[in-house]
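Chemist: quick one: sequence and predicted model below, then my questions.
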Amino acid sequence: MRAMWLSALGLMFLIAQAVAAQARPDSFADLAEQVSPAVVNITTSTVVASQTGPRGIVPEGSPFEDFFREFQDRQGEGDGDGNRPRRSSALGSGFVISEDGYVVTNNHVIDGADEILIEFFSGEELPATVVGKDPNTDIALLKVESEQPLAFVSFGDSDLSRVGDWVMAVGNPLGQGFSVSAGIVSARNRALSGTYDDYIQTDAAINRGNSGGPLFNLDGEVVGVNTAILSPNGGSIGIGFSMASNVVTRVIDQLKEFGETRRGWLGVRIQNVTEDMVEAVEGLEAAAGAMVTDVPTGPAEEAGIEAGDVILSFDGKDVADVRGLVREVGNTEVGKAVRVVVLRDGKTQTLKVTLGRREEAETAVPAVAQVTPEEPIQKEVLGLTVTPVTQALRDELGLDADATGLVLQDVSETSKAYEKGLRAGDLLVEASQQKLLSISDLEARIQDAKDGGRKSILLLVRRGGEPRFVALALDE
């Protein structure tokens, strides 16, 4: 019996060792050898205007004058040919995704380049042309022509990558050529500054020159494109960011088909729902969704979406926040009819919206509002000194000719409104999702909120033309 127990214990120990070996590879050598033929170095060349050096650093007639003139001429800064344009080179990384020569890299690696040269692991060099690029995700697609099929790598599902998984970065750091570094997934769903950001954070060493290179999982699949680092000194400190492959593949498919991106466009301005809005908005149960602050001419307006609506669901998926909604809309096919569930006046409504194309919507014209009647009076309400918009105020504050609402003449520094960031010059457009044309309108909305047992009121505020909602407490 004892022998059987020891035998079973030994078997369990061997299994545990095997699992540990699988979770922590002894070496990345096999993986590096497998993927290296598909990883490339990228050299770009750009013609730039010559920068003239400092003049007059030695007095005229000085014995050193001829010496400095010769030095400047050698540096291309003299009066002869020194002012002619010169070529500037830059280095980056990339990887081949098909045997017929499609190469992925970062947009900032090739942006503005006149010539792009691809160097393969074997040492072969081929010129590349730009198929398309997307500054929003910093992704570019290149194409090289080769007589032989090229080694390539495939994309993996970045949504399956977990914090703590092993990853390997490959690229051309600081122009040193093919180089490998390994680490783990430190975090997921990181946002830096872009609208469509979805970065994998890793502690695998990433330096300048790694940009555009692949981040591999242990199966040799690309789960990210190395794009940026966080560093006080310009070198790797273990905080690198790779654009998730599930974002990249959608961009690449569109660049390959159209030479450009074609993202869905809903046609709303939105902001996150905050905890203090839950009390102020009837029927809102949690700080989730996206609050519509403005509806310019476009798909949403045609479908009946209104400012003040809270978007709870888009195309069958719950909306957690603004970032999530923007990404879902952008990833949806242009022209697709989707169902959007909104909360309005305490009840949910389902509206059908046919999406437009975001890239064509930059010149959309805002919806026209009604004209405010002249009412040259002011009054203090909830710590706010307000007055209806007049033509003189429109001119003074640079407001649109058709701007309506109440202008904040002053905000008490001891008020809740001041704590919420309201300032003189702001324009109150709505209260409780109803337009404000006079001070009496605001007072009526406040009284309605108090009669309804609410502790706060929702205000739509515009500053510099940008709208946002503010939930303001009524206990002033």
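Modeler: Ah, there it is. Numbering: from 1, shown residues only.

Chemist: drop to CA atoms for contacts and neighbour counts, all remaining ones
Modeler: Noted.

Chemist: would you map the helices across this protein?
Modeler: Per DSSP state H, the chain carries helices over the ranges 2-23, 29-35, 65-74, 107-110, 245-258, 275-280, 299-303, 322-330, 391-397, 416-419, 439-451.

Chemist: before we go on, here's another structure to hold up against the first:
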Amino acid sequence: MKKILTLVFVSVLGGIITLGTYKLFLEKEDNTVILQNKENPTFLPTSNVTTLLNAAENTDFTAAAENTVHAVVHVKNVTLSSGQMTLQDLFSGRSSQRAQMGTGSGVIINADGYIITNNHVIKNAHELSVTLNNNKTYTAEIIGTDPKTDIALLKIESDEALPYVTFGDSDTVQIGEWVLAVGNPFNLTSTVTAGIISAKSRDLTGRSSQSFIQTDAAVNPGNSGGALVNTNGELIGINTAITSQTGSYIGYSFAVPSNIARKVIEDIMEYGNVQNGVLGIRGGTLTSDVAEEIGVTYTEGVFVNEVTKNSGAEKAGIKSGDVIKKLDNIEISKFEDLSGYIKAKRPNDIVNVEIFRDNKLKSFAVKLSKTDIFSVNFMKMELQDLTESFKEKYDINYGVMVKKTENKWLYSNLGISEGYIITGINDIKVESIEDISKLKEQYGDDTLENIKKLEYINNRKEKKEVIFR
């Protein structure tokens, strides 16, 4: 027992000696002093996230949300599609059809029940209904659509005045500005998400034909046709698309600017179709190569390659080689800026165009022309885009019309003459004369020799297809 106590005592004593030696000789002196400063210290943010979160805390979204949620509706679209044919269907000579349901969102824009949504939300509708945020459901009527901008106008009949959202000016929104996306994702009632304007004048086609507002507000399936509003609750866009490999939101969404959407529905209500004005130029975003070629140091603007004959641009004095910098004092940095602004205008509208020519600023008042002035020469034929009224009248969705032809071979062998519509070349869908211009660039002077297949619609509106061997 004495041996055990002795052993414990020696161990404790050894520990005390070891700890004292470490504290006396080895441990570094702690010189930290805590100061009390009466002045507020300066903090530097470690990332932009801190700044944005602080800004969000100082922004009140409640009024904007309250103004919007009751004006955003749930849209249900029932379409009919051909089902698998049974043996009974075959003998009876009938085709079976089954109903499919699609959903989206819409925005009430006046107390009378007019609703704006996306064209793809109500496309091929057999039955169309709208449910308000108070769960009341109405049958909806399609007033008109514009597939190019993906905008549609609906109407519901209600005995009471409906809540609605007022339009804002999408040209004045700024990158970094806070916005709310309001819609019905996943068949829920009106849902609000917040984000900022990430970019403006975005094109998703690669043809500079679109001008979306890009935002990082979360948008998911079912949000299509919903509202993008500013912090005042004003409508600045119609949510239309997301970029995703999964089908769900991963960081970016896109909205049709409100100025374009507003102009489209006003045209539908007043004229029954969309009145598209054109400036009358062909060109593209000014690049470094073009800037060097024409001897300028800036690389922002739209370079004019060609001025359309008899267009408003030609009559006003705009020439090939000019660089467009502003439209009505709106900065034009790229072609999408120009196309987006012009889409909000009509034929005969006057637009003040500011250009650089010979290193000098010049201004021209241009009266916008109708779209039927646009044409392109191809295989000894003059082709032009189809008007929206023509497409609607003959139920033709795409193609270019033969305006004039001097191609005797195509006429004598295929009968292709004025009024024929070219819809495809070499299995490439021809939607507009832009597609024809690309084929011209691809094939050059040997166009006819390189064509292996031609699809067209004759004057009796019959679809034809010819394979050249």
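Modeler: All right, it came through fine. Since the model is a prediction, treat every value here as computed from it, not as a measurement.

Chemist: quick one on the thing from earlier: got TSV for the helices of the first structure, with mean neighbour count and distance to R339 of the first structure too?
Modeler: Formatted as TSV, these follow (neighbours: other C-alpha atoms under 10 Å; distance: least, C-alpha to C-alpha, whole Å):
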stretch	mean neighbour count	distance to R339 of the first structure
helix 2-23	11	43
helix 29-35	13	43
helix 65-74	14	67
helix 107-110	23	34
helix 245-258	18	22
helix 275-280	19	24
helix 299-303	18	10
helix 322-330	19	12
helix 391-397	13	38
helix 416-419	17	36
helix 439-451	16	31
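
Chemist: want to try CSV for those helices, with distance to T293 of the first structure as columns?
Modeler: Formatted as CSV, those follow (distance: least, C-alpha to C-alpha, whole Å):
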stretch, distance to T293 of the first structure
helix 2-23, 48
helix 29-35, 48
helix 65-74, 58
helix 107-110, 33
helix 245-258, 27
helix 275-280, 13
helix 299-303, 12
helix 322-330, 12
helix 391-397, 20
helix 416-419, 19
helix 439-451, 18
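
Chemist: tell me which of the ones you listed lies nearest to A367 of the first structure.
Modeler: helix 299-303 (8.6 Å; C-alpha to C-alpha).

Chemist: with adjacent residues omitted, what lies nearest to the aligned residue in the second structure for S122 of the first structure?
Modeler: Taking TM-score structural alignment, the alignment pairs S122 of the first structure with N134 from the second structure. Closest residue to N134 of the second structure apart from its sequence neighbours, by C-alpha to C-alpha, 6 or more residues apart in numbering: H70 at 7.6 Å.

Chemist: my read: the one you found touches L132, true?
Modeler: Yes: if you go by C-alpha atoms under 8 Å, H70 of the second structure and L132 touch, sitting 7.1 Å apart.

Chemist: what about the residue mapped onto P173 of the first structure from the second structure, distance to N223 of the second structure?
Modeler: Aligned counterpart of P173 of the first structure in the second structure: P185 (TM-score structural alignment). Computed as C-alpha to C-alpha, to the nearest Å, the P185 of the second structure to N223 of the second structure distance reads 5 Å.

Chemist: what is the burial count for the equivalent of A255 of the second structure over in the first structure?
Modeler: Using TM-score structural alignment, the equivalent of A255 of the second structure in the first structure is S242. Under the neighbour criterion other C-alpha atoms under 10 Å, S242 of the first structure is assigned a count of 27.
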